[in-house]
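Peer 1: Sequence plus predicted model, see below.
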Amino acid sequence: MALSVPDQVTSINTTIHLDSSGDLRLQVGPEQQNYIVCSKTMERTSTVWKKMLSGGFAESKPMNTNTEWVVTLPEDMPKPMLIVLNIIHSRFSLVPEKLTVLELYHILVLTEKYDITEMTRPWARQWMSCVRNTNNPLLMWIAWGLGDATMFVVTADMLVMRCTVDTDGRLVTPKGWYLDDARFDALRPHDILDHIAALRLQLLTTILSPLDLLISVLKKAKYDCCSLCAMTMLGSLIISAAKAGLDPIPRSGSEFRGSVKELVEKLDGLSVTFPHKNKKTVDPLPTLRSLTQEAIKNKQQTVPAVYLNRLVKHSKKVGLLQ
């Protein structure tokens, strides 16, 4: 399922003047939205822009004073760029107080690219508060951009619990798009998706292990009264699992493409039948459920310590952590 990524600059052919004395024309995005800006303001704001505009590159000011200074930025998105340019040109009344998840993500992609994320400090908390409760997977990327360690961990844990995999083993988010979608390569540690995939697989296998052991024990029961009990329990367990969508019952995490959350719900719905209703037979399912919750509680830490340290340091720069 594709994730829609709208860009909200409506008048592509309109030139927007951010400085009445602007000496530089930026042409942003594939449609080349035009912005007239102050080159000195951009150079003072960002070392990346300073190097680009005065470092002798193709984007540097033309030697011919009769030639308009034009810099094309085809890979940048016009609407997020306009918000960034409004910030650096002190047009603060035009900086929105509320943003959608996608809008905030694309703004942070630009501020990270041009090394100016600190300039979002006056708005960072307000922006984050607007998206914090959306449960959108992109919150992990946004949290990385702003240094919100708590949100990063919460979202990463949510993805471990709720991501599924397709037939090629690619992680699919609860919203139906691929977690490794190339459009969202920015603003995330390069191997965090590997951590999430590995932990999901490990957790699924740990949860399924006691069930696999129970089935093995029931299959090996001796041929006496206990054998009848075992066969009845095993048969009812297999039928119950099939009704829950576990047919056949997976023996390891690699055999289950659903989410950890989905597996837990299916296992919680299992039941067994005992042939001797008056016999005090121990029901193994409460123990299985207890082991499941214990596995989730004691799972390996999703986010490596090195990432947490980076998040805390970044948060102090941006202002989320005082």
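Peer 2: All right, it came through fine. Residues are numbered from 1 along each chain as shown.
Peer 1: switch to C-alpha atoms for all contacts and neighbour counts from now on
Peer 2: Noted.
Peer 1: which residue ranges form the strands in the chain?
Peer 2: Defined through DSSP state E, the strands belonging to the chain, from first to last, are 15-17, 24-28, 33-37, 70-73, 164-165, 171-172.
Peer 1: Against that first model, consider the following:
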Amino acid sequence: MSECEPRIKFDPRGDLTLRVGPPDELTSNLFLVCSRTLARTSPVFDRMLYGSFAEAKPVDDKDWVVDLPNDDPASLTTFIRMTHGSFTEVPKTMTIDRLYALTTLTHYYDATQVLIPWIDPWLASVEDETRDSNVPPLKLLWIAWEFGRKALFKATARRILFECPASLLEPYLPPEGLQMPPDVIEKITEIRHQTIEAFLRVFRDMVAMLLVVDESPRWCRHASYMGHHRCESMILGSMTFCLARASLWPLPEADEVEESVVELYTKLTNLVIHDIGRQSPKGAEDHSECNPVRHLMEEMKKILNEVPDPITDMHWKQMDLQYKRLNPSDNSSCS
């Protein structure tokens, strides 16, 4: 086999050789294909191969060879098998990584419609994978977007919002990182910051109430002028001790918090705050009712229940269009 002879002949009568992958791998990924099949399948390939681009067929009868150094060989292999009728060789299941790579490739070539017969079983297999994974599936967000699957997109976006730590989100903000739907990661990051700031504000406000001067309204239900500082001091000391044990004292700024929304919520709702309780003799005031835990938990739950949706009307409209494009006979949008 010569250096330029195709390693994989997807079409034995093909007229085009694709050299795929990084420059140091081009000679090991040579695919013999039918140029007309690719052109019928993809408007990008059509313009590339039959337009005025450098990839067009040579006029001097030289071998027609096109370099695709930026394409993933495994994904392009799957794509060509579909377009060239080798359906039995198309994988029946997909991992998230493989499906993400394939959909980014078909998106680039404007040919995602080729995947239609395999979309549902592939989505079933990657959703099973995400259920067993402790890592929020950022790549699944793109997959749901490319397939116009609104319910999957919304569920994945909210999971990322609640479960992603800061370090996992930051690399995927523009201009670096994974290919993502427009403005989604930015919106998730914004809402995550607002939610964490709201959590921390609950505790900042509580600290402020426990430190008020004698003339101001006091947190202790039995407070009197210059009296019962012991109750508030006990609560303040217990709360700051617990926050320190959770590495949250002094209370940080929201952009300093690495934990996910769920992790921070769990830490704050698991604080055990002590009070001085009922003092002797019997019948004296019961300061256990001054314990702020119930108040703090109610405020935290209220914040969690009011977290806004990171998905905008623009996202819904775009996914409706994509779903209808991939399912032209279905008059409804995929929920």
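Peer 2: Yep, that arrived. The shown structure was predicted, so the numbers you read here are calculated from the model rather than taken from an experiment.
Peer 1: Quantify their similarity with the TM-score.
Peer 2: Their TM-score after superposition, calculated using TM-score structural alignment, normalised by the length of the first structure, is reported as 0.87; 300 aligned residues with a Cα RMSD of 2.2 Å.
Peer 1: so which of the strands of the first structure comes closest to residue 96 of the first structure?
Peer 2: Of all the strands of the first structure, it is strand 15-17 that lies closest to residue 96 of the first structure, at 17.1 Å by Cα to Cα.
Peer 1: how close does the residue of the first structure most remote from its centre sit to residue 238 of the first structure?
Peer 2: Computed with Cα atoms, centre = their mean, the maximum C-alpha offset from the centroid of the first structure is found at residue 224, amounting to 54.0 Å. Distance of residue 224 of the first structure to residue 238 of the first structure, given as Cα to Cα, to the nearest Å: 21 Å.
Peer 1: before we move on, what about residue 141 of the first structure?
Peer 2: Using Cα to Cα, residue 141 of the first structure is found at 41 Å from residue 238 of the first structure.
Peer 1: just to revisit the earlier point, and residue 272 of the first structure, which of the strands of the first structure is closest to it?
Peer 2: The stretch from the strands of the first structure with the least distance to residue 272 of the first structure (Cα to Cα) is strand 164-165; that distance is 27.7 Å.
Peer 1: Contacts for that closest one next, please.
Peer 2: Contacts to strand 164-165 of the first structure, defined as Cα atoms under 8 Å, 6 or more residues apart in numbering, come from residues 171, 172, 173, 174, 257, 258, 259.
Peer 1: returning to that earlier point: let me have the strands of the first structure in JSON lines, extended by distance to residue 305 of the first structure and mean neighbour count.
Peer 2: What follows is the strands of the first structure, written out as JSON lines (distance: least, Cα to Cα, whole Å; neighbours: other Cα atoms under 10 Å):
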{"stretch": "strand 15-17", "distance to residue 305 of the first structure": "44", "mean neighbour count": "15"}
{"stretch": "strand 24-28", "distance to residue 305 of the first structure": "38", "mean neighbour count": "21"}
{"stretch": "strand 33-37", "distance to residue 305 of the first structure": "41", "mean neighbour count": "23"}
{"stretch": "strand 70-73", "distance to residue 305 of the first structure": "36", "mean neighbour count": "18"}
{"stretch": "strand 164-165", "distance to residue 305 of the first structure": "25", "mean neighbour count": "21"}
{"stretch": "strand 171-172", "distance to residue 305 of the first structure": "23", "mean neighbour count": "24"}
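Peer 1: how about JSON lines for the ones you listed, with distance to residue 87 of the first structure added?
Peer 2: As requested, the strands of the first structure are arranged in JSON lines below (distance: least, Cα to Cα, whole Å):
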{"stretch": "strand 15-17", "distance to residue 87 of the first structure": "14"}
{"stretch": "strand 24-28", "distance to residue 87 of the first structure": "16"}
{"stretch": "strand 33-37", "distance to residue 87 of the first structure": "12"}
{"stretch": "strand 70-73", "distance to residue 87 of the first structure": "18"}
{"stretch": "strand 164-165", "distance to residue 87 of the first structure": "39"}
{"stretch": "strand 171-172", "distance to residue 87 of the first structure": "35"}
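Peer 1: how near is the equivalent of residue 15 of the first structure over in the second structure to residue 17 of the second structure?
Peer 2: Taking TM-score structural alignment for the superposition, residue 15 of the first structure sits opposite residue 7 in the second structure. Shown here: residue 7 of the second structure relative to residue 17 of the second structure, a distance of 10 Å by Cα to Cα.
Peer 1: where do the contact lists of these two overlap?
Peer 2: Between them, residue 7 of the second structure and residue 17 share the contacting residues 30, 31, 32, judged by Cα under 8 Å, 6+ apart.
Peer 1: just the helices in the stretch 201-335 of the second structure please.
Peer 2: 229-245, 261-269, 293-305, 313-326 (DSSP state H, counting those that start in this stretch).
Peer 1: scratch that, the stretch 1-150 of the first structure
Peer 2: With DSSP H, counting those that start in this stretch applied, the stretch 1-150 of the first structure shows helices at 39-45, 47-54, 78-88, 101-113, 121-131, 139-146, 149-162, listed in chain order.
Peer 1: Of those, flag the one that's most buried.
Peer 2: Of all the helices of the stretch 1-150 of the first structure, helix 139-146 carries the top mean neighbour count, a mean of 26, counting by mean count of other Cα atoms under 10 Å.
Peer 1: so that helix aligns onto which residues of the second structure?
Peer 2: Against the second structure, the aligned range for helix 139-146 of the first structure is residues 140-147 (TM-score structural alignment).
Peer 1: how close does that stretch sit to the first structure?
Peer 2: After superposition onto the first structure, stretch 140-147 of the second structure lies on average 1.0 Å away from the residues it aligns with, using mean Cα distance after the TM-score superposition for the first structure.
Peer 1: separation between the nearest residue to residue 254 of the first structure once chain neighbours are set aside and residue 241 of the first structure?
Peer 2: Setting aside the residues directly before and after it, residue 254 of the first structure is nearest to residue 201 in space (Cα to Cα, 6 or more residues apart in numbering), at 6.6 Å. Separation of residue 201 of the first structure from residue 241 of the first structure (Cα to Cα): 20 Å.
Peer 1: now residue 193 of the first structure
Peer 2: Using Cα to Cα, we find residue 193 of the first structure at a distance of 30 Å from residue 241 of the first structure.
Peer 1: Look up the closest residue to residue 93 of the second structure, ignoring the ones flanking it.
Peer 2: On the basis of Cα to Cα, 6+ apart, the spatially nearest residue to residue 93 of the second structure that is not a chain neighbour turns out to be residue 122, at 5.3 Å.
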